[in-house]
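In: I would like to see how this sequence folds:
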Amino acid sequence: MRIVQIIDSFEMGGAQSLQVTFANEVLCRGHDLTVISLTESRDTAVEKSLRHGNTSLVFLPSDRLLDRKRIRRLACVLKDCRADVVQTHLTYSNILGSLAGKMAGVPVVATLHNEMYDPGWTNRARYLIETMVVQAAARKIVAVGYQVGNSQKKRFPAKKITVIPNAVNIPNPLSHDECMALKRELLGDPEQPVLITIGRLARQKGLIDLLDSFAALRREQPGVRLVIIGDGSFRPQLEEHIHALQLEQSVFLLGERSDARLLLPAGDIYVSASHWEGLPVAVLEAMAAGLPVVATRVGDLPYIVVDGSGRLVEPREPLKLARALGETLADPEKVKRMGQAAREYVVRNHHPRVWVDHLLDTYYQARNETPPQAELEVKRQ
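Out: Prediction:
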């Protein structure tokens, strides 16, 4: 099958990480894959990974969302690469990819990654455009988690939403000595507890709440440290709040890191204070690395932080988050058990192979086709 994926950009994010996971799986099955970015090439870690795997990359930047020339160029690309199916990710791609797919006569599978949109007039306008275009032009809609799917049903009343939970690659576990060495290399003293979080520095992620909860936690456990990996427009406000709380010596802003996933074992607990989410890939990656999760009860987190793998609190409640972190850190043996439970859950439920099986099934349905025998053989293995 000739598959085209369209995404807003190759900057750091969960949807972008999924492109690499998807490419690794489908290419080894013999499918052709082209990934189109709606922004210019910036030689990001995602781009490098996709190129290394021999994925065809196309870049179609523009200063305007509804640029007719870009939509026509996108339709031409779909025709030129003889796409059998297109899957789109994130708002701009859902809009432009659905329109271009309709023009090119290629079935489109639109993907919903969040349970809500970022407030603001311009974001609401894009949300409404996305709703109308996907409703009219997409053949199938996929939600990356159950809560995401449930929250979007009223938005797309005439479409069935297929839920296909995100997947992550399962790393080999590190030994205790290897984790200590990584923590020493990253932060110096390996004996003090470390909280870690990965993601865009954006208002959605509740980072001010996270800092407030961390400041409260340090009053009880002054040795604890917080590592934040990622970059974004919210960084200046974050740095200002770190200074106001006098946390410069205990909060580490590492910026965007291509090795972010490899740094996870340096943490003792993965923490998230998000105000809303979908099914966050970063949380799945942390669980796969053997970290327990202490996070806010948003998006699909209640579906994955289960079986003793972590704790959830209500969003926008920094003191409750601090209390949950403190109680978890107080029992190191329990932290280990929770981390093991987290890894076991992800191995059972979020393996890339099963995820891609479901996506390919959806592609064949979008084309009104039955999967070929070779694909069925892969699923049976």
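
In: From now on I want contacts and neighbour counts done on CA atoms only, so please keep to that.
Out: Fine.

In: Now do the strands in the stretch 151-300 of the chain.
Out: Counting by DSSP state E, counting those that start in this stretch, the stretch 151-300 of the chain has strands at residues 161-163, 194-198, 225-229, 251-255, 269-272, 293-296.

In: could I get those strands as TSV with distance to Ala83 and mean neighbour count?
Out: Output for those, formatted as TSV (distance: least, CA to CA, whole Å; neighbours: other CA atoms under 10 Å):
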stretch	distance to Ala83	mean neighbour count
strand 161-163	22	20
strand 194-198	34	24
strand 225-229	36	22
strand 251-255	37	17
strand 269-272	38	28
strand 293-296	40	27
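
In: Which one, of the ones you listed, ends up nearest to Leu279?
Out: Leu279 lies closest, by CA to CA, to one member of these: strand 161-163, at 11.1 Å.

In: now the strands of the stretch 151-300 of the chain as a markdown table including distance to Ala138?
Out: Below are those laid out as a markdown table (distance: least, CA to CA, whole Å):
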| stretch | distance to Ala138 |
| --- | --- |
| strand 161-163 | 11 |
| strand 194-198 | 32 |
| strand 225-229 | 35 |
| strand 251-255 | 36 |
| strand 269-272 | 33 |
| strand 293-296 | 32 |
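
In: Tell me which of these sits nearest to Ile304.
Out: Using CA to CA, the nearest of the strands of the stretch 151-300 of the chain to Ile304 is strand 293-296, at 9.8 Å.

In: which residues of the stretch 101-250 of the chain fall in helices?
Out: Shown for the stretch 101-250 of the chain, the helices assigned by DSSP state H, counting those that start in this stretch span residues 121-137, 146-152, 176-187, 207-220, 235-244.

In: Quick one: work out the angle between the last one and helix 207-220.
Out: Okay, so that is helix 235-244. 20 degrees (axes from the mean of the first three to the mean of the last three CA atoms, to 10 degrees).

In: So which residues make contact with helix 235-244?
Out: 201-202, 207-208, 211, 248, 251 (CA atoms under 8 Å, 6 or more residues apart in numbering).

In: Show me which of these are buried.
Out: Neighbour counting by 16 or more other CA atoms under 10 Å classes 201-202, 207-208, 211, 251 among the contacts of helix 235-244 as buried.

In: another one to check against the first:
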Amino acid sequence: MNAHAPAPAASVVTARPTPAAASTRLQARPVLQLRSSAGLYGADRMVLALNQALSGQHVPSRLLSIHNYRMHEQALHAMARAKGQHAELLPCRGRFDLGTVRALAAQIDAVGAPVLHVHDYKSAFYAWLATRQRPLPMVATLHGWLVDSHSQRLYNRIELALLRRFDALAVVSHEQIEPLLRAGIPRGRIHQVDNGIELPSGDVSDAAALRREFGLDAARFVFGAVARLSPEKNLAMLLEAITPLAKADAGVALVIAGDGPERAILEARAQSLGIASSVHFLGARADMERLYPVFDCLVLPSLSEGMPLVVLEAMAFSLPILASAVGGIPRLLAHTEHGRLVRPGDADALRAELQAASAEPGRRDRHARSYVRHQHSPEAMAQRYLTVYRSLPTGRHERTTA
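Out: Model prediction:
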């Protein structure tokens, strides 16, 4: 295994799975999961898995999605309903809508005294407004901060200010802790809660058919990248790094699943590098369980991450992984046989590891699969969050005003 970069040490309160009795204690305290979504990315899939798992453990959990007025389809809400989950879509007609505050307040009043669990800065803002006259125990999960624009950095600062008002903050990597401490949030409110994923069914019978659909024969070595096509995912560097290998070896291909603001730029770059025939842009996919078995190796050259679900998903499919040593990735790849880490932004190291990985076709990582199934199932994640919920104050209480 090449994943030997140690995860940085930090002193945090770690949320661990608890016995099933925890769910019994919480039967009278429902949970509202609040998320403003722009698609079905890692954080969205994590929220879906948590909402489902809590309900499966007899904890009333409801997913409240804030309508994204920029998008015609509300993918998170639609997927929750398709899975039979208890889900509601809150109206939102612009950057700020008092109607959203009223709709959230109505949901809170309808269920009594819930735990309010938010999953992004917009949700934190609306939660703060809706609970000013109705204090509730509140939890926020930090899925990772984007810093690729001035507006995004401003939103991050606003979120940090709002988070001072929350009773518990869940982080998925050690790197997220220091900004919280600098913002004045007490260490005792910070919990490390690992993500969980919906585990694959194991049916990979149509992998060969998908390869033929993409024009990839069975002998081709396929690198897969699954990500939002945005700057922090660093996919432009991946195109640069794979170019010598793609030009020298017609048996190597790169399949990119996902959409985002950089798609046109990346497609044009693949064309200019002369590797367009070896790079397949699939766009957003709703069938990742079918797609992972097509890959021979997952590649994630991100500049920043929390605990990416794509790494957990690839591990669950026994895939070798080549990824940047950022966020929680080193800790995850420490539980693999064929994980490879590179320094973030190091194009030469990425190029060398791509070459090394392609020289080892057919490898599967059974150890990684076993680890994910035992430690990162939806049920294990739900038990960790139940530990956090049980630590929250009850009744009316004062919080620091953001």
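
In: Give me the TM-score for this pair.
Out: TM-score for the superposed chains, counting by TM-score structural alignment, normalised by the length of the first structure: 0.88, backed by 362 aligned residues with a CA RMSD of 2.2 Å.

In: any chance of the helices of the stretch 101-250 of the first structure in a markdown table, plus distance to Leu360 of the first structure?
Out: Putting those into a markdown table (distance: least, CA to CA, whole Å) gives the following:
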| stretch | distance to Leu360 of the first structure |
| --- | --- |
| helix 121-137 | 20 |
| helix 146-152 | 19 |
| helix 176-187 | 37 |
| helix 207-220 | 36 |
| helix 235-244 | 38 |
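
In: between these, which gets nearest to Arg316 of the first structure?
Out: Nearest of the helices of the stretch 101-250 of the first structure (CA to CA): helix 207-220, 6.4 Å.

In: which residues touch the counterpart of Leu319 of the second structure in the first structure?
Out: Counting by TM-score structural alignment, Leu319 of the second structure corresponds to Leu291 in the first structure. If you count contacts by CA under 8 Å, 6+ apart, Leu291 of the first structure has them with 264-265, 267-270, 336, 338-340, 342-343.

In: related to what we said a few turns ago, which single one of the contacts of helix 235-244 of the first structure is nearest to Tyr303 of the first structure?
Out: Nearest member of the contacts of helix 235-244 of the first structure to Tyr303 of the first structure, counting by CA to CA, is Leu207, at 22.5 Å.

In: That closest one contacts His275, correct?
Out: No: between Leu207 of the first structure and His275 there is no contact under CA atoms under 8 Å: 9.3 Å.

In: what about stretch 249-258 of the first structure, how long is it end to end?
Out: Terminal residues of stretch 249-258 of the first structure lie 24 Å apart, using CA to CA, to the nearest Å.

In: what range in the second structure does that stretch sit on?
Out: By TM-score structural alignment, stretch 249-258 of the first structure lines up with residues 277-286 in the second structure.

In: same thing with stretch 268-281 of the first structure?
Out: Under TM-score structural alignment, stretch 268-281 of the first structure corresponds to residues 296-309 of the second structure.

In: From start to finish, how long is the matching stretch in a straight line?
Out: Distance across stretch 296-309 of the second structure, first residue to last, is 18 Å (CA to CA).

In: how far out from the middle of the chain is the match of stretch 249-258 of the first structure?
Out: 20 Å (CA atoms, centre = their mean, to the nearest Å).

In: Can you give me the neighbour number for Pro301 of the second structure?
Out: For Pro301 of the second structure, the number of neighbouring residues by other CA atoms under 10 Å comes to 28.

In: show me the contacts for it.
Out: When contacts are taken as CA under 8 Å, 6+ apart, Pro301 of the second structure is in contact with 233-235, 237-238, 322-324, 344-345, 350.

In: Now do the same contact list for the closest residue to Pro302 of the first structure other than its chain neighbours.
Out: Nearest residue to Pro302 of the first structure, sequence neighbours excluded (CA to CA, 6 or more residues apart in numbering): Leu312, at 7.6 Å. By CA under 8 Å, 6+ apart, Leu312 of the first structure lies in contact with 294-297, 302, 305, 324.

In: and Leu312 of the first structure, what pairs with it in the second structure?
Out: Checking TM-score structural alignment: Leu312 of the first structure goes with Leu341.

In: give me the number of residues near the alignment partner in the second structure of His358 of the first structure?
Out: Using TM-score structural alignment, the partner of His358 of the first structure in the second structure is Arg384. Using other CA under 10 Å, the number of residues around Arg384 of the second structure comes to 22.

In: secondary structure element for Arg384 of the second structure?
Out: Taking DSSP states H and E as the criterion, Arg384 of the second structure maps to helix 378-390.

In: how big is the offset of that helix relative to the first structure?
Out: Compared with the first structure after fitting, helix 378-390 of the second structure has a mean deviation of 1.2 Å; criterion: mean CA distance after the TM-score superposition for the first structure.

In: Please name every helix or strand in contact with that helix.
Out: When contacts are defined as 3 or more CA pairs under 8 Å, 6 or more residues apart in numbering; DSSP states H and E, helix 378-390 of the second structure packs onto helix 21-25, helix 42-56.

In: can you pull the contacts of Leu284 of the first structure?
Out: Applying CA under 8 Å, 6+ apart, one finds that Leu284 of the first structure lies in contact with 167-168, 346.

In: if you set the cut-off to 7 Å instead, what comes out?
Out: Applying CA atoms under 7 Å, 6 or more residues apart in numbering to Leu284 of the first structure gives the contacts 168, 346.

In: same thing with the one 3 residues further on?
Out: Taking CA under 7 Å, 6+ apart as the contact definition, Met287 of the first structure lies against 339, 342-343, 346.
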